[in-house]
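*Asks:* This is a predicted model, with the sequence first.
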Amino acid sequence: MRLSQSFGKTLREAPAEAELASHQLLLRANFIRPAGAGIYTFMPLGYRVIRKIWQILAEEMDAIGGQEMWMPNLHPAALWQATGRWGQVDVLFKLKGSGDRDYALSATHEEIVVDLALRDIESYRDLPKMVYHISKKFRDEPRPRGGLIRLREFIMKDAYTLDRDEAALDEYYPSMIQAYFNVFNRCGVPTVAINADVGAMGGKTSQEFTVPHPQGEDVFIACDNCGYAANVEAAEFVREGDKPAQLAELVKVQTPNCKTIADVAAFVGVPTSQTIKAVFYWWRPRYEEKPGEGRLVFALVRGDLNIVDTKLVNALGGGFVRAATEAEIQSIGAVPGYASGIGLTPATGDMNSPGVMIVADESLEYGGNYVVGANEEPYHYTGANVGRDFTVSRMADIAEAGTGHKCPVCGGRIEAKKAIEVGHCFKLGTRYSAAVDATYLDDNGQKQLVYMGSYGIGLDRLMAVVVELHHDDDGIVWPDSVAPYQVHLVHIGKAGDGTKEQAEALYAELTAAGVEVLYDDRDGLGAGVKFTDADLMGIPWRVTLSARSLKGGGVEVKRRSESERQVVAVEELKALLKS
């Protein structure tokens, strides 16, 4: 491609709102342009990078038996209603068609695949199958950020497996995990595979592929001693602490102007681990709130810990939570800032049982004689103990693992690290097939549910992470495998000195030899401008043809990732590039 004919221009400065290096550099180097919040156009250079990533993904999926296909981005609501996710996926774009028909834009494609299984899988002879496609996805993200990191419209590689049973799914799963490592390694992005929460996808288990990054939006927990790693939403840890040898008397004390855990602990003179933090939520079964649905949930955790909303939702059996309002809290007789389980009647059954749904973290079992709210302002109780002074509806793991906590596997110490998620693999099991009765006849003629797996990689996000890991102060440094072109040919010369004709001939020769060349043939620009643009765009090899280089014996060759330059005879250039 000739730069004189390219669409768009490089920018000397990135917009102020671009915080991540990848966002800044992809904008400046003319790889992407914003169309709206979380919506981007891929310029010609950017689209070539996407196509390189696309090819790597296709090769790795084909290598493990994948069949590429093309699935629709407009989904009839009936497919999502059949699986129960129409009212559960909070980022689903919904729209009305003619005849008042409801549709959704594709946030993911489990509904399409299970509908295909329902129609086309009849017997055990039709299994196993692995299909994939690379297509657009649409999610109504409330806070798109980081350029290509979190988008409302993006490109996703989705793969889906259909198996006879759980054992077959488990047997195939490691091959997909390895294929993911292959993809990321080929793109120059080393990853860490961690255990993760299944979220709205559902299913049995999932593994998330992450890249440690100081500005990442995800947090994962890692143990350097044994290798245990998990997303903070699913990470486990060992609670530490002992029950007191003797239970203290329950005493009400006045605690003026003490509404935070730190304030209360300091005023009473105890560590925060001897307090109980009370957090109120409103739980609902679906994302959209409907009158009469949902209930108040009272969550308790030891004062030195925090609650993970995802863990709480899982403990409640699914659904969604939001922060409760003061009116909702007061409706059960609790006082915001001074609340506890003392004096409240806990629910004893499911989410429809009477009483207050009190969910406590397991950490409450590792201590005692706690300082808790008195449900009266401005008072707290000292000497409070679970079981004697108040009871809970259920005890569960709802606390956040953090740096310094004990590893659940080896007992070593874990560390919290920020990261960017680049891929996710799910063992869905029968979550979707059971919802629509997608079955097959086994070799005994008996109906069995199809077992599914789902595996996703976002191409846009992966492109951004490549840049996050491969750049310097001057611009992008593309790995060879995903670079838009392999050679950035730069012509420097004056009209009539013969260099332009030789540069044109070299461009034609390299292109004919199958070398991907970006040719800076722009007239009227100095070497400084052209070299600055070359560094910014990050093509692996820069080849400069000028009167000076020709006088030195050929063309000047420089690797983008290195500072060394060398002059190579034109007839030796192709061999050098191939080597």
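*Replies:* The structure has been received and is ready for your questions.

*Asks:* hey, let's count contacts and neighbours off CA atoms from now on
*Replies:* OK.

*Asks:* Point to the residue nearest the middle of the chain.
*Replies:* Central residue of the chain (C-alpha atoms, centre = their mean): residue 421, 3.6 Å from the mean position.

*Asks:* for the nearest residue to residue 212 once chain neighbours are set aside, what are its contacts?
*Replies:* With sequence-adjacent residues excluded and distances taken as C-alpha to C-alpha, 6 or more residues apart in numbering, residue 212 is closest to residue 419, at 4.1 Å. With contacts defined as C-alpha atoms under 8 Å, 6 or more residues apart in numbering, residue 419 is in contact with 210-220.

*Asks:* Next up, a structure to set beside the first:
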Amino acid sequence: MKASRFFIGTLKEAPADAEIVSHKLMMRAGMIRRVAGGIYNYLPIGLRSIRKVEAIVREEMNRAGAVELLMPAVQPAELWEESGRWEKYGPELLRLKDRNDRDFVVGPTHEEVVTDIARREIKSYRQLPVNFYQIQTKFRDEIRPRFGVMRGREFIMKDAYSFDKDRAGLEVSYQKMFDAYVRIFTRLGLEFRAVIADNGSIGGSGSHEFHVIADTGEDAIAYCPTSDYAANVEKADAVALGNGRAAPAEALAKASTPGMAKCEAVAEHLNIPLERTVKSVVLATDGEAGVQVWLLMLRGDHELNEIKASKIPGLGEFRFATEAEIVEWFGTRPGYLGPIGTKKPVKLVADRTVADMSDFVVGANDADFHMTGVNWGRDLPEPEVYDIRNIVAGDPSPDGKGEIALCRGIEVGHVFQLGTKYSEAMSATFLGENGKPQPMEMGCYGIGVTRILGAAIEQNFDDRGIIWPEAIAPFEVVLCPMGYDRSDAVRAAADKLYEALLAAGVDVIFDDRGERPGVMFADWELIGVPHRLVIGDRGLKEGKIEYQGRRDAEAQLLDADTAAEFVTGKVRAAKVV
């Protein structure tokens, strides 16, 4: 490709609304341009990287036995009503009407459509297993689109859906997809982790997220450096701390704690470790019988994990109690709440760590007072016990193989074991070996194709611009001839080198625009091309061509006759197949 025949739209400055590194650099490198909030044009430079991501994804999906199809972006509402997600999905679902006043959605995902395909086309167990996938545009009406392609409304996604005759088959399909994802992200040249995750609005049972590790990531990941354990903080098991509950050693007493509504202040005032205090979080659920108030108890230095709390039976639709409800049930304002002497009965839930504590401190349900020397069994009935806290760095790893560390990640892929959630709701059945209809066991597997570009940049950049993993760079090599339009020697050497690289199958861009060296170098460093060859009269007099890798601190001189072979070797060595 010659630059004079290509479109290069680099900018010296990023637009004011570009907030994070990837957004700024994608705009400056001429990869994207904003059309509306969270909606972008992908210019030629950006599209080249997208196509390279798609090619790797497609190769590995085919290798894993998945079969490509294409489903419509616009979907009839009836399918979403069948699955129950027409109402449940929320305002991110873009709803519209056609000229006949029929309801449609612009698909954020395709579980409903693919399940409809399966129930129409799959009749017998002999047709299973099957895994359909597509690479297609999705739309989710984010309340506040931001961060460029990282939190856009319209995006390109690879989504796959497996159908099996039983749970064992689903687990095999799931593992195939998990392994394919590991190969995909390895080939893309990204540092990533597969983490245990929550299923969210998709539903189903087990799931893993694939995260690109980056300091700017939105998601917190808990992992064990000495084992393979990794989980999203929302999902990570927080084991009970300590060596089990000790026998009571203190009498129950009421202590004055004037103006001390926080556990930290109470601990300092009472001259005890913060770990001996217990905080009270008050939730409420609304039902036919009225409001039910729940008191969740956590150690003073721990934080409530709302996702885990929502998994407790009866708390699936919880909300935080209002101050009026707190006063009605506890008799005092927040900051001094506790399980002893409530005005009205509450449902008591203790975190695993709190359930093992003794002689701890809680609010006294009396402003400016706390109870000390509190013990289960003696002063309080045994609670319901659940893991309801966020795991923290230094906690024991749930697999027993070390301690937890935390890092930040950007989610770029997610695999789910859906089970029969959609097949039962939509009557997607097949005739089993016993001749009876059975619901299909489903899995779904997504990769954010356009999001990968942003995640890769967040992980790979410097003050000059993008540093692409070679597999998804828009070009592998750039040729920068000095004075191409003025020097016969430079023109002849550059043309020869260009033809040699093309013949070797190298994806090369030849900058024949006649720009000054500083402009050329700045453009290609900003765009992030991994390998640069500079051809100039001075070097050619000594039979040399200058080479510099995008990650290299210094350039090196190559023999002009072997430069093409040298760079071709570099390109091939970087590819993971």
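*Replies:* Alright, I've got the coordinates. Quick caveat: nothing in here was measured; it's all calculated off a predicted structure.

*Asks:* What does the TM-score come to for these two?
*Replies:* Once superposed, the chains reach a TM-score of 0.89 (TM-score structural alignment, normalised by the length of the second structure), with 564 aligned residues with a C-alpha RMSD of 3.0 Å.

*Asks:* buried subset of the contacts of residue 419 of the first structure?
*Replies:* Neighbour-count burial (16 or more other C-alpha atoms under 10 Å) applied to the contacts of residue 419 of the first structure gives 210-213, 216, 218-220.

*Asks:* Can you state the mean residue-to-residue distance of the strand or helix carrying the residue nearest to the centre of the first structure versus the second structure?
*Replies:* Secondary-structure assignment from DSSP states H and E places residue 421 of the first structure in strand 414-429. Superposing on the second structure and averaging over aligned pairs (mean C-alpha distance after the TM-score superposition for the first structure), strand 414-429 of the first structure comes out at 1.6 Å.

*Asks:* how about the strands in the stretch 151-300 of the first structure?
*Replies:* Ranges of strands in the stretch 151-300 of the first structure, per DSSP state E, counting those that start in this stretch, are 153-163, 192-196, 205-212, 218-223, 229-231, 251-254, 276-284, 295-302.

*Asks:* Which residues does the last one contact?
*Replies:* This points to strand 295-302 of the first structure. With C-alpha under 8 Å, 6+ apart, strand 295-302 of the first structure has contacts from 272-284, 307, 324, 328-329, 351, 356-364, 398-399.

*Asks:* between it and strand 276-284, how many degrees?
*Replies:* When axes from the mean of the first three to the mean of the last three C-alpha atoms, to 10 degrees is applied, the directions of strand 295-302 of the first structure and strand 276-284 differ by 150 degrees.

*Asks:* swap in the fourth one?
*Replies:* Between the axes of strand 218-223 of the first structure and strand 276-284, defined by the same axes, to 10 degrees, the angle is 130 degrees.

*Asks:* Check the mean deviation of strand 218-223 of the first structure from the second structure.
*Replies:* With mean C-alpha distance after the TM-score superposition for the first structure, strand 218-223 of the first structure averages 1.6 Å from its match.

*Asks:* what angle do that strand and strand 414-429 make?
*Replies:* Using the same axes, to 10 degrees: strand 218-223 of the first structure against strand 414-429 is 110 degrees.

*Asks:* which residue numbers in the second structure go with the strand holding residue 421 of the first structure?
*Replies:* The alignment of strand 414-429 of the first structure onto the second structure (TM-score structural alignment) spans residues 404-419.

*Asks:* from what I can see residue 320 of the second structure touches residue 291, true?
*Replies:* No. Counting by C-alpha atoms under 8 Å, residue 320 of the second structure stays clear of residue 291, with 11.7 Å between them.

*Asks:* Quick check: closest non-adjacent residue to the counterpart of residue 302 of the first structure in the second structure.
*Replies:* Mapped onto the second structure by TM-score structural alignment, residue 302 of the first structure lines up with residue 299. Spatial nearest neighbour of residue 299 of the second structure, chain neighbours left out: residue 278 (4.4 Å); criterion: C-alpha to C-alpha, 6+ apart.

*Asks:* Residue in the first structure paired with the one you found?
*Replies:* Counting by TM-score structural alignment, the partner of residue 278 of the second structure is residue 276.

*Asks:* distance of that match from residue 383 of the first structure?
*Replies:* Residue 276 of the first structure is 11 Å from residue 383 of the first structure, where distance means C-alpha to C-alpha, to the nearest Å.

*Asks:* The two: which has the busier surroundings?
*Replies:* Ranked by neighbour count (other C-alpha atoms under 10 Å), residue 276 of the first structure and residue 383 place residue 276 first, with 25 against 18.

*Asks:* these two touch, right, that one and residue 372?
*Replies:* Yes. At 5.6 Å, residue 276 of the first structure counts as touching residue 372 under the criterion of C-alpha under 8 Å.

*Asks:* Could you give the secondary structure assignment for residue 570 of the second structure?
*Replies:* Of the three states, residue 570 of the second structure takes helix under DSSP: H, G, I helix; E, B strand; the rest coil.

*Asks:* and it, how many neighbours does it have?
*Replies:* 15.

*Asks:* so who does residue 433 of the first structure touch?
*Replies:* 114, 118, 439, 449-452.

*Asks:* Give me the buried entries from these.
*Replies:* 114, 118, 439, 449-452.

*Asks:* Mark which of these are part of helices, please.
*Replies:* 114, 118 (DSSP state H).

*Asks:* Give the buried residues for stretch 514-526 of the first structure.
*Replies:* For stretch 514-526 of the first structure, by 16+ other C-alpha under 10 Å, it's 515-521.

*Asks:* Please identify the residue in the first structure that aligns with residue 456 of the second structure.
*Replies:* In the first structure, the residue matched to residue 456 of the second structure (TM-score structural alignment) is residue 466.

*Asks:* Go ahead and list the helix or strand containing that match.
*Replies:* helix 459-469.

*Asks:* just residue 506 of the second structure next, same as before
*Replies:* Applying DSSP H and E, one finds residue 506 of the second structure in no helix or strand.

*Asks:* Contact partners for it?
*Replies:* 476-477, 568, 571.

*Asks:* can you put those in a markdown table and add distance to residue 560 of the second structure and neighbour count?
*Replies:* Putting those into a markdown table (distance: C-alpha to C-alpha, whole Å; neighbours: other C-alpha atoms under 10 Å) gives the following:
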| residue | distance to residue 560 of the second structure | neighbour count |
| --- | --- | --- |
| 476 | 19 | 23 |
| 477 | 16 | 27 |
| 568 | 14 | 19 |
| 571 | 18 | 19 |
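
*Asks:* now the residues you listed as CSV including distance to residue 169 of the second structure?
*Replies:* Below are the contacts of residue 506 of the second structure laid out as CSV (distance: C-alpha to C-alpha, whole Å):
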residue, distance to residue 169 of the second structure
476, 41
477, 45
568, 44
571, 40
